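**Student:** okay, here's the prediction I keep looking at, along with the sequence it came from:
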Amino acid sequence: MHVSLWNIDAQDMAANLSAEESAQRVLTLMLLWRHGVIKFHDTQDKVRTALPWLLKATAQSGLGWEDCEVL
């Protein structure tokens, strides 16, 4: 069993953030820290917009993404 602790909170459950604002928050923290585990809540509608936005925004960066189910 592997345990991964998130250190970048998308705050997608926060009522005052839109999906794009949540994604931009994650991107900013990724650029500052250069590594991390991102916490999105899959029960939130915002993640259906925020995550594709984030993947598209980082598509040409050479950034590596890992599936949490594989870890």
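**Tutor:** Noted; the coordinates are in hand.
**Student:** please make it C-alpha for all contacts and neighbour counts, starting now.
**Tutor:** Noted.
**Student:** who touches the residue nearest to residue 53 when sequence neighbours are not counted in this structure?
**Tutor:** In this structure, residue 53 finds its nearest non-sequential neighbour in residue 23, 6.8 Å apart by Cα to Cα, 6 or more residues apart in numbering. Under the criterion of Cα atoms under 8 Å, 6 or more residues apart in numbering, the neighbours of residue 23 are 10, 50, 51, 53, 54.
**Student:** presented hereafter is structure B, for comparison with structure A:
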Amino acid sequence: MYRLFALALVLWVGGCTVVHQELDNRGGYVDYLADKYWWKADSKKMRALRAYALHAAIARIAMISP
């Protein structure tokens, strides 16, 4: 019960941006953050390229890390 109340409180206080970005047709909140801090992607193809580059970077880091 408390978890549900805490989730509702978090969404009410700070979740407006999350909900707005998820309802927007731009890829959601994670893509909003990637646009803001990493690499601006204006089209669906550029978002796919950004996701591919990010996956490749994470795979490279995982491969060389013990």
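**Tutor:** Now that the structure is in, tell me what you want to look at. This is a predicted model, so every value here is computed, not measured.
**Student:** report the TM-score for the pair.
**Tutor:** TM-score for the superposed chains, counting by TM-score structural alignment, normalised by the length of the second structure: 0.31, backed by 35 aligned residues with a Cα RMSD of 4.0 Å.
**Student:** re earlier: max pairwise distance over the contacts of residue 23 of the first structure: which two?
**Tutor:** Based on Cα to Cα, the longest span within those runs between 10 and 53 and measures 12.7 Å.
**Student:** next secondary structure after the strand or helix carrying residue 22 of the second structure?
**Tutor:** Taking DSSP states H and E as the criterion, the element that holds residue 22 of the second structure is helix 16-23. Using DSSP H and E, the next helix or strand after helix 16-23 of the second structure towards the C-terminus is helix 29-37.
**Student:** so which elements touch that following helix?
**Tutor:** Applying 3 or more Cα pairs under 8 Å, 6 or more residues apart in numbering; DSSP states H and E, one finds that helix 29-37 of the second structure contacts helix 16-23.
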